[in-house]
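Predicted coordinates and the sequence they were generated for:
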Amino acid sequence: MNDLLQHVIDTYGGLDRWNGYRELTARVRGGGVLWTLKQQEGVLDDYTTRIELHRQYAAHAFAGPGLLSVYTPDRVAVEKETGEVVEERTDPRAAFAGHEFTTPWDRLHLAYFTGYAMWTYLTEPFSLAAPGTVTEEIEPWQEDGETWRRLKVLLAPELTGHSRENVYYIDADGLIRRHDYFAEVLGTGVTRAAHMISGHREYDGIVVPAERRVWRIGEGNKPNKDVLSVSIDVSDVSFR
């Protein structure tokens, strides 16, 4: 494992502790202009998420009263709490073909995007140690008077994320403070995103960030904070 990634994983609680858990639940409150552009305004204001830690699975209670959105890389669905399928889509990433940044989404598009995104966010940095994922430390970065080390990550082909290539920025305490990527499913006209991360807290021995803010990257590789694309606030985290 890359030395920098090992340092970050140790800071967040260590692989041994992580591997002792199977799933987590959390409360999520979302915002930002993306959901309005995708005609999903208000849907992600306040919901619960349950993810499995060692396979890409997420279930979110935002699809409607008594309903769950269920995500895996090759299938998304809206299901009743009893497990009865209301609607589903296989090969869900293909459903974004031809999209532009302002193309509206249906709730299965939203289930896929939110499913893989929240799984990625809530399993970092541990999932970056998955077999087939390649990591490399690159030149450091100055941000607001701090020096952050940077980790370039190529996700394993079998892992679903915003994009295969990612860059993580790590502060002196070993905490991830920024994550850069292309959100490919948003379609043409999308620029790189700077995903700013803060409010790190410990739950059951694992560090989880409380606040995430996503901006487009502007000149000089700096976040353009004129328009907030996405906000995510995470609380009430529980590991089992």
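Arrived safely.

From here on, just use CA atoms for contacts and neighbour counts.
Fine.

Quick one: the helices in this structure, in order.
For the chain, applying DSSP state H gives helices covering 3-11, 15-19, 34-37, 107-123.

And the ones you listed: which comes nearest Lys225?
The minimum distance between Lys225 and these falls on helix 34-37, with 14.2 Å, by CA to CA.

Identify all contacting residues around the closest one.
For helix 34-37, contacts defined as CA atoms under 8 Å, 6 or more residues apart in numbering pick out Glu41, Gly42, Phe101, Thr102, Thr103, Pro104, Ser229, Val230.

one step back: mean neighbour count and distance to Leu155 for the helices of the chain - can I get that in TSV?
As requested, those are exported to TSV (neighbours: other CA atoms under 10 Å; distance: least, CA to CA, whole Å):
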stretch	mean neighbour count	distance to Leu155
helix 3-11	18	13
helix 15-19	14	18
helix 34-37	17	25
helix 107-123	21	11
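
next, the one to line up against it:
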Amino acid sequence: MENWTKFGAVSAELDIGGAIWHLKGLPDIFKGIELAANLRDQSMAIASPAGGWRGTYAPDVVRIGSLDGRNVEERHAPRAAYEGQTQESPWDRLHALYFTGYALWTYLTIPFLYTLPGFRTEELPAWKENGEIWRRLKVTFPESITSHAREQISYFGEDGLLRRHDYTVDVMGGARGANYASDYRNVRGIMVPMSRRVYAYDDAQQKIDEPLLVSIDIRSIDFQIE
């Protein structure tokens, strides 16, 4: 924690894929993106050099436009734009940017995020998967943090590193996600999972292998002191 609190920002280059983007009518929208995020509040800039666009995320407003700053579209109170949607509902670019902005910010700050005021945690019975015993932490998010859902579960290996992160997705009609973190790299003393794979899970919380809903592969990442 002492090391983590030194950093105020993070920058990364990454590729995001998976079946969800085809379902939403936006295949490859987040392939080859660059991001710069504030670690102390929920804000992030995302750019796609290949796609020719740049966007910004904050909980109360999202904006997207061309790389030169022209033709900007924006949406205030963006979460309200998902009302009445189901898992199959198509998205526009602002839907996708809001979802990806809050999701990536959450993934980049867990588990340190859980120490902030307003978070409530409860240890659940241990879980066995992949020949390992994982400790499970149920986390209730405060209203001040935008995320998939208020209640989420994180699984940690014997080395203390996050292995899996379960949630339901409010903006996708309660779709289930089991988010597996792997390929850890030490970046300025922070252990970062460079790969994430998201699948659905069944009523017994067992992973459903097909389809792969979301893939996240970080090509480069660095933290900045601010």
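That came through fine. Only a predicted model underlies this, so the values are computations on that prediction, with no experimental measurement involved.

filter the contacts of helix 34-37 of structure 1 to the buried ones?
Buried members of those, scored by 16 or more other CA atoms under 10 Å, are Phe101, Thr102, Ser229, Val230.

Which residue in structure 2 aligns with the third one?
Matched across to structure 2, Ser229 of structure 1 falls on Leu213, judged by TM-score structural alignment.

Just the strands from structure 2, written as ranges.
7-17, 33-38, 43-48, 53-58, 61-66, 73-76, 120-129, 132-140, 151-156, 162-169, 175-187, 190-201, 207-208, 214-225 (DSSP state E).

Excluding chain neighbours, what is closest to the aligned partner of Leu26 of structure 2 in structure 1?
Applying TM-score structural alignment, one finds that Leu26 of structure 2 aligns to Gln40 in structure 1. Spatial nearest neighbour of Gln40 of structure 1, chain neighbours left out: Trp105 (7.3 Å); criterion: CA to CA, 6 or more residues apart in numbering.

Which one of the strands of structure 2 lies nearest to Glu83 of structure 2?
Nearest to Glu83 of structure 2 among the strands of structure 2 is strand 162-169 (12.7 Å), distances taken as CA to CA.

In structure 1, what range does that closest one match?
Under TM-score structural alignment, strand 162-169 of structure 2 corresponds to residues 176-183 of structure 1.

ok, now stretch 101-114 of structure 2?
Under TM-score structural alignment, stretch 101-114 of structure 2 corresponds to residues 115-128 of structure 1.

what does that stretch contact?
If you take CA under 8 Å, 6+ apart as the criterion, stretch 115-128 of structure 1 is touched by 5, 8-9, 12, 15, 18, 51, 53, 56-60, 70-73, 153, 155, 160-162, 208.

what do you get for stretch 191-211 of structure 1?
11-14, 17-18, 122, 176-183, 212-217, 222-223, 231-235, 237-239.

switch the cut-off to 6 Å
Residues outside stretch 191-211 of structure 1 that contact it (CA atoms under 6 Å, 6 or more residues apart in numbering) are 12-13, 177-182, 212-217, 223, 232-234.

swap in stretch 94-114 of structure 1?
In contact with stretch 94-114 of structure 1 (CA under 6 Å, 6+ apart) are residues Leu37, Lys38, Gln39, Ser69, Tyr71, Val185, Leu186, Gly187, Thr188.

between these, which has the most around it?
Neighbour counts for the contacts of stretch 94-114 of structure 1, by other CA atoms under 10 Å, peak at Ser69, which reaches 29 neighbours.

For that residue, give me its contacts.
So Ser69 of structure 1 contacts Ala59, His60, Ala63, Ala77, Val78, Ala111 (CA under 6 Å, 6+ apart).

how about TSV for these, with distance to Trp148 of structure 1 added?
As requested, the contacts of Ser69 of structure 1 are exported to TSV (distance: CA to CA, whole Å):
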residue	distance to Trp148 of structure 1
Ala59	34
His60	33
Ala63	38
Ala77	39
Val78	41
Ala111	33
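
Could you turn the buried ones of those into a ChimeraX selection?
In ChimeraX, a selection of the buried entries from the contacts of Ser69 of structure 1 looks like this (16+ other CA under 10 Å):
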select :59,60,63,77,78,111
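
Against Asp45 of structure 1, how distant is Gly30 of structure 1?
Gly30 of structure 1 sits 5 Å away from Asp45 of structure 1, taking CA to CA, to the nearest Å as the criterion.

More neighbours: the two, which one.
Comparing Gly30 of structure 1 with Asp45 by other CA under 10 Å, the one with more neighbours is Gly30, at 19 against 16.

Which residue is the nearest non-sequential neighbour of the aligned residue in structure 2 for the more buried one?
Aligned by TM-score structural alignment, Gly30 of structure 1 pairs with Ile16 of structure 2. Counting by CA to CA, 6+ apart, Ile216 is the residue found nearest to Ile16 of structure 2 once chain neighbours are left out, at 4.6 Å.

That neighbour contacts Ile33, doesn't it?
No - when contacts are counted by CA atoms under 6 Å, Ile216 of structure 2 is not listed as touching Ile33 (10.9 Å).
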